[in-house]
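> Predicted coordinates and the sequence they were generated for:
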Amino acid sequence: MSNDICGSGPSGAAGVSCPRCRRPGLPVKQVTVAALVKDEYLPLTTGDGFHLCITPQCPVAYFNGDIVFNEKDLKVPVWFKEHTGPVPVCYCAGVTDWEIMNHIQQGCCSSLIDIQKHTGANTGKQCLTKNPTGR
């Protein structure tokens, strides 16, 4: 799996390294972190400067100085981290990779337009608070 995450290229990376894997993280807004951490961690999400670890094998999701949230501390799985079960493709519509593959295998979908029509994927506007990247 590639470490290239949309927005994490030279213009997207701020150079702040993950405290676990030491790779640069992707800047994310505080509102994204606050929306996605489990409720018990919400008091720790104040302030700016959060980053998302983009290394698929690293358990860290968000970090900001001494504050670290592992993926298990989130309400949703991070789509590009390593998983064995279904992974969200569209957080707004709750569509997983398995659901899309099922539609393709059944023969009802053969294009992005078909998939959008049948699943609602990529039609929402809530990425800031539902997608771990905030995008």
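Good, I have the coordinates. These numbers come from a predicted model, not from an experiment.

> make it CA atoms for all contacts and neighbour counts henceforth
OK.

> Output the longest helix belonging to the protein.
Within the chain, and with DSSP state H defining each element, the longest helix by residue count is helix 97-106.

> Quick check: buried residues in that one?
99, 100, 103 (16 or more other CA atoms under 10 Å).

> Might one say that residue 35 is in contact with residue 127?
No. Counting by CA atoms under 8 Å, residue 35 stays clear of residue 127, with 10.7 Å between them.

> ok, structure two:
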Amino acid sequence: MRGGRGIRKFPFPEKCGHAPGPAIRRGATPAASTLAQGPAGSGEVRERVPGISDRMLADRLHELAVAGLLTRNVHHGPPLRSRYALTPHGNAFLIPLAALAVWAGEHLPPHPDRPRHETLAGQP
């Protein structure tokens, strides 16, 4: 596979180009993977994803909902609250997400400025 030639021979499925972009944006994958533990409010998700701002979390949860990977159920208050849960598509997305996390753990050095997050299995 010198010079990247081998990558051209890999049979990428046509739909790979349509992978859910919001799901791989910064902050989205930890937010989605925390919902593997079950439905949660944005405060609960924020507690499970250290270092994410309220604004970024709100944006990512909205983008994941628009992409069909999670649902948002609004409980009218007072106070007004939202709970998020993975859809069947979101649950299915956890499979390649877990594979990507294993690959990254084995092949990429840890980033010195970012805390290590727990994996989907709860292991650091």
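Received, thanks. Bear in mind that the values here come from a model prediction, so they are computed numbers and not experimental data.

> Just give the TM-score of the two.
Once superposed, the chains reach a TM-score of 0.27 (TM-score structural alignment, normalised by the length of the second structure), with 61 aligned residues with a CA RMSD of 4.9 Å.

> still on that earlier bit, between residue 35 and residue 127 of the first structure, which has more neighbouring residues?
More neighbours surround residue 35 than the other of residue 35 of the first structure and residue 127, with 19 against 16 (other CA atoms under 10 Å).

> list the helices and strands the helix or strand hosting the more buried one packs on?
If you go by DSSP states H and E, residue 35 of the first structure is part of helix 30-36. On a contact count with 3 or more CA pairs under 8 Å, 6 or more residues apart in numbering; DSSP states H and E, helix 30-36 of the first structure meets helix 127-130.

> Does anything pack onto the helix it packs on? Which helices or strands?
On a contact count with 3+ CA pairs under 8 Å, 6+ apart, helix 127-130 of the first structure meets helix 30-36.

> next structured bit after the helix it packs on?
Defined by DSSP H and E, the subsequent element after helix 30-36 of the first structure is strand 51-53.

> could you say what helices and strands that next one packs with?
strand 25-27, strand 60-64.

> mind checking the end-to-end distance for stretch 90-103 of the first structure?
Length of stretch 90-103 of the first structure, first residue to last, CA to CA, to the nearest Å: 15 Å.

> quick revisit: could you redo the helices and strands packed on strand 51-53 of the first structure as JSON lines and give each row mean neighbour count and distance to residue 118 of the first structure?
Shown next, in JSON lines, are these (neighbours: other CA atoms under 10 Å; distance: least, CA to CA, whole Å):
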{"stretch": "strand 25-27", "mean neighbour count": "24", "distance to residue 118 of the first structure": "32"}
{"stretch": "strand 60-64", "mean neighbour count": "24", "distance to residue 118 of the first structure": "31"}
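
> of the ones you listed, which approaches residue 112 of the first structure most closely?
strand 25-27 (27.1 Å; CA to CA).

> Where do the strands of the second structure begin and end?
40-41, 70-75, 81-86 (DSSP state E).

> Can you tell me which of these is packed in deepest?
With neighbours taken as mean count of other CA atoms under 10 Å, the strands of the second structure reach their highest mean count in strand 81-86, at a mean of 19.
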